[in-house]
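Asker: take this sequence and fold it.
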Amino acid sequence: MKWVSFVGKLKHTTFKAAMNKVTPSYTITVDKNAAVGDFTCIQDAIDSLPIINLVRVVIKVNAGVYTEKVSIPPTKSFITIEGAGADKTIIQWGDNAQTAGPGGKPLGTFGSATFAVNSPYFIAKNITVKNTSPAPPPGAVGKQAVALRISADTASFVGCKFLGAQDTLYDHLGRHYYKDCYIEGSVDFIFGNGLSMFENCAVHAIAGAIGAVTAQARKSILEMSGFSFVNCRVTGSGALYLGRAWGAFSRVVFAYTYMDNIIIPKGWYNWGDPSREMTVFYGQYKCSGAGANHAGRVPWSRELTDEEAKPFISLSFIDGSEWVSQI
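Answerer: Presented below is the predicted three-dimensional model:
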């Protein structure tokens, strides 16, 4: 536990200083009606940008359902995707891990994403990203179906919805900030190895039997990653773990969060590996609701003290003063 006392002072040295650009240089409009917008599909708008993009570009996506698979390449930084409202602007596709990709090989979880972000300083506002692949039965293999995959540093999502079942939100790599978002899924539906804060988010389970909110993949004590949920709500169906230890040093904290009675009293699962109980960091801090009772939790999770919780409940957890406050 010694590292908890200094993690709040820690500079995440694996990341460079974040110098965001928030003032738009120009705006592109996407609309289903070609007479109204510059483009009729989102990918075409992204493809129109320079191969190396160095200025903030806002892509306004008007109301409509856009059935397309979208990918932002690594060199196209500083893109903002702004919808007309999460219930009005919807991007959807239906791939899963078994879907055949180029050459006939399965896409895998990584390739199944409806929307993939591979460049830094990405912002999304007021939009829904959905994977339409049906919820798999318990124990099904190869049915991971990602709605959003974020594989880059310094990304923000405000007022967005992410809809899917197994593996909805692949928080793959980098520092990320989610505010006022809605995330829906069944098993491991927020997963990956990002360093991410979820603030005022609604987390909704659609598990038919047993599910899990998180599968955080931190593999080493040297990795600067983890998930922090602050002022969130966990609701839905099924019996739900707060997290499963995908990585041996998995790190997840829930603070000031309401939890419905669907939470399994033990709270956390060791991924079938008891040795991980010695290295994971799972904590709660001043949570509420029928599912938040810490009395039944596994002994290797913690009800955090004020001092232990402090590093996880402010934007300093993701070096947010460098980039989030500018949004």
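
Asker: from here on, contacts and neighbour counts on C-alpha atoms
Answerer: OK.

Asker: which residues touch stretch 158-165?
Answerer: Under the contact criterion C-alpha atoms under 8 Å, 6 or more residues apart in numbering, stretch 158-165 has outside partners 85-86, 123-136, 144-148, 168-169, 178-187, 189, 206-207.

Asker: quick one more, to check against the first:
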Amino acid sequence: MIQFKKYIALVFFSICFSINAQNTYKNWPDVIRKNDASWFGTEEAKKIAENVLLYQRNIGGWPKNIQMQNALSETEKQKLVDLKSDLHDITTDNGATCQEMLFMSRMYAQVKDERYKESFLKGLNYLLEAQYDNGGWPQFFPLKKGYYTHITYNDNSMVNILVILKEIGEETDFYSIKPSKEIVEKAKKAFDKGIDCILKTQYKQNGVLTGWCAQHDEFTLAPANARAFELASLSGFESAKIVLLLMSIEKPSPEIITSIKSVNIWFEKTKITNLEEKRVLNDAGKIIDKKMIPTANAAPIWARFMDLETNEPFFCDRDGIRKKSLDQIGSERRNGYSWYSDAPKEVLKKYPAWAVKNGVKVSSAEASDKKKTNFITVAQDGSGDFTKIQDAIYASPAFPYEKVTVFVKNGIYNEKVRIPECNTNLALVGESKENTIITFDDNFSKINLGRNSTFYTYTLMVEGDDFSASNLTIKNTSGEKGQAIALSVVANRVKISNCNILGNQDTLYLSGKNAKQYFTDCYIEGTTDFIFGGATALFENCTIHSIKSSYVTAASTPEGTAFGFVFKNCKLTAEPSATAVYLGRPWRIYAKTVYINCEMGRHIKPEGWENWSKPDAEKNAFYAEYNCKGEGFQPAKRVAWSHQLTKKEAEKYTTENILKDSVPNWFSK
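Answerer: The predicted structure is shown next:
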């Protein structure tokens, strides 16, 4: 379920509720997905919860596209009370009902208001009642005439429901509300029926399984039309989330395995690598035109609509007439609808590891694809291609045209690993973050190579550009013995996701000429200057943990560099004994470090920053914060030479601006 929980990544605001404050939230889903659980115990959250309760109908579901956080007048509240028994427009489309249930669960985790529990359970009962006998769900329930009665995969409606039922049926802790054993059993059965429906609706093309349509007829299970421009077809977008759900099932049946293998082959067959979408925006940032530009070796995309027999992409305007290219339909539909998607790339990325985990034997054709995509397995028990990670690196091709994936099965790998400059475009993927561990114990004194010994202490060294690592723990185990790097990155376009990076002093070194590096959903811990170096690095949704009172960062940003270290939506935590931690100090006088929307624990010193006995740094370094929170965020007490960004200044700190490179959007691949 990891891939379905990632989208619950959340942002915390500790401000008091008012009508004006409510209106600062542009979208209702932004409220649900706030980062710190404690926000859901605030008065602001409670007032929003009253709105959510009002919008819920007696049958248990909610209407869609409602900005629940907006203040309601007394007249509006009374109208909602009068609508409680109304059975129209209740749906799971556009995330409705599923997202409100999540909100109520997060509320109940902080405030044991029985109304929240009752609301969640009513929503769950609504989902169970809405299911067809064949396992599918309509777009609206009670049924609304028209295409709304079709089994609806569109915009992941049915997948969202099944994710909830999976969590309930497996009795995980994801939801704070625990249904009765009877409801748990119903959820299990409903989930199994839903999966059976998915398997039965997978479309066969000349007897070969492919993907799914956005809608399927509720009686025949055949692909079905929806709106005039949504003709029956195979969907690259909807099929991706369906198969990711199937891949999340432990001990899949032979039928599920066949389904996953088949759609993986279909995705490979239907990917488009010679087109890129170009969007033309007006001054307000609104899309005014979309064009598909022929591009050699473009990142793969898939059409939202593909012919059921030929897989050929097609496009429709509101007249329902099929066209062969996007430029043949009017601007309203061309610019107002998503005609292409890169969602299937996540399936192709995860499939090799899933196949290894589930012992899937590949056909000769698939084996050829595996060789072509350069997939190497490391396993200590001898079941892979190599037993050591470094041996797999040595066996990887130099400067490959396609990504090389080194999949590392669970185990403690006590080795020093180096990704040389020639090993570009390499992905190091662990079986699990908790149990795939790369560890070594070098430190400054042990290396003993002079004043620069620090840079030889790494456990993992990355020198090859376009590197990625995920689902790993990278650890330097030397302890309190001076400088000792766990991860050293001296390459460009490096992405580290869902990893633990553990050490003490100098845990994480980031460098490289004009290098851009991206860390997301990582846990990083250390003591002194445990994130240091001169690269431009963005940290998003990471936990930064101080083991003792010292310094978090020591940037050495080169003069004239636009961005240094940027932390967005991160959480700064510490051991109880660490009570006096600085946000950073300048290793070099042009250091740049910025914290945006971060939660800072009480261990952060009020003054925030230290000049490392370098008066020139106070004139040249750039240390700043914006919209942070927590006991450690004390802007009035910060050193005078640091900055609190304005909203306009903070707006330039987008992922695109920080990580801009000659390879566009590399960080999202």
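
Asker: can you calculate the TM-score here?
Answerer: The TM-score (TM-score structural alignment, normalised by the length of the first structure) is 0.86; 297 aligned residues with a C-alpha RMSD of 2.0 Å.

Asker: mind checking which of the contacts of stretch 158-165 of the first structure are buried?
Answerer: 85-86, 123-133, 135-136, 144-148, 168-169, 178-187, 189, 206-207 (16 or more other C-alpha atoms under 10 Å).

Asker: and the helices in the first structure, which stretches?
Answerer: Applying DSSP state H to the first structure gives helices spanning 4-7, 42-47, 108-111, 306-309.

Asker: same check on the stretch 101-250 of the second structure?
Answerer: 114-130, 157-169, 181-201, 236-247 (DSSP state H, counting those that start in this stretch).

Asker: residue in the first structure matching Pro615 of the second structure?
Answerer: Aligning on TM-score structural alignment places Pro615 of the second structure opposite Pro274 in the first structure.

Asker: burial check on its match, number of neighbours?
Answerer: 11 (other C-alpha atoms under 10 Å).

Asker: next: Gly608 of the second structure.
Answerer: Burial of Gly608 of the second structure is recorded as 24 neighbouring residues (other C-alpha under 10 Å).

Asker: re earlier: okay, the helices of the first structure, which one's buried deepest?
Answerer: helix 108-111 (a mean of 19; mean count of other C-alpha atoms under 10 Å).

Asker: where in the second structure does that helix align, residue-wise?
Answerer: Going by TM-score structural alignment, helix 108-111 of the first structure sits over residues 453-456 in the second structure.

Asker: now do stretch 183-194 of the first structure
Answerer: Against the second structure, stretch 183-194 of the first structure falls on residues 524-535 (TM-score structural alignment).

Asker: tell me which residues are up against that stretch.
Answerer: 500-517, 542-558, 564-565, 584, 587, 591.

Asker: okay, strands next: where are they in the stretch 1-150 of the first structure?
Answerer: 26-30, 57-61, 64-67, 70-72, 79-83, 89-93, 115-117, 123-125, 128-131, 148-151 (DSSP state E, counting those that start in this stretch).

Asker: now the first one on the second structure. Mean distance?
Answerer: When you say that, I think you mean strand 26-30 of the first structure. Mean deviation of strand 26-30 of the first structure relative to the second structure after superposition (mean C-alpha distance after the TM-score superposition for the first structure): 0.9 Å.

Asker: that strand packs against which elements?
Answerer: The contact analysis (3 or more C-alpha pairs under 8 Å, 6 or more residues apart in numbering; DSSP states H and E) places strand 26-30 of the first structure against helix 42-47, strand 57-61.

Asker: Lys32 of the first structure is nearest to which of those?
Answerer: Comparing those by their distance to Lys32 of the first structure (C-alpha to C-alpha), the top pick is strand 57-61, with 9.1 Å.

Asker: kindly name the residues of the second structure that line up with that closest one.
Answerer: With TM-score structural alignment as the criterion, strand 57-61 of the first structure aligns to 404-408.

Asker: give me the mean distance between that stretch and the first structure.
Answerer: Stretch 404-408 of the second structure sits 0.5 Å off on average (mean C-alpha distance after the TM-score superposition for the first structure).

Asker: show residues contacting that stretch.
Answerer: Taking C-alpha under 8 Å, 6+ apart as the rule, stretch 404-408 of the second structure contacts 353, 373-379, 389, 392-393, 396-397, 425-431, 436.

Asker: which residues sit in contact with Thr387 of the second structure?
Answerer: Taking C-alpha under 8 Å, 6+ apart as the test, what Thr387 of the second structure contacts is 378-381.

Asker: residue in the first structure paired with Thr473 of the second structure?
Answerer: By TM-score structural alignment, Thr473 of the second structure lines up with Thr128.

Asker: please verify my assumption that that match contacts Ile81.
Answerer: No - under the criterion of C-alpha atoms under 8 Å, Thr128 of the first structure makes no contact with Ile81, lying 10.9 Å away.

Asker: any common contacting residues for those two?
Answerer: Joint contacts of Thr128 of the first structure and Ile81 (C-alpha under 8 Å, 6+ apart) do not exist.

Asker: Pro120 of the first structure and Thr80 touch, don't they?
Answerer: No - Pro120 of the first structure is beyond contact range of Thr80, at 11.0 Å (criterion: C-alpha under 8 Å).

Asker: and these two? which has more neighbours close in?
Answerer: Pro120 (25 against 22).

Asker: how much space separates that one from Phe162 of the first structure?
Answerer: 20 Å (C-alpha to C-alpha, to the nearest Å).

Asker: return the residues in contact with Glu348 of the second structure.
Answerer: Let me fix one detail, which is that residue 348 of the second structure is Leu and not Glu. So Leu348 of the second structure contacts 264, 267-268 (C-alpha under 8 Å, 6+ apart).
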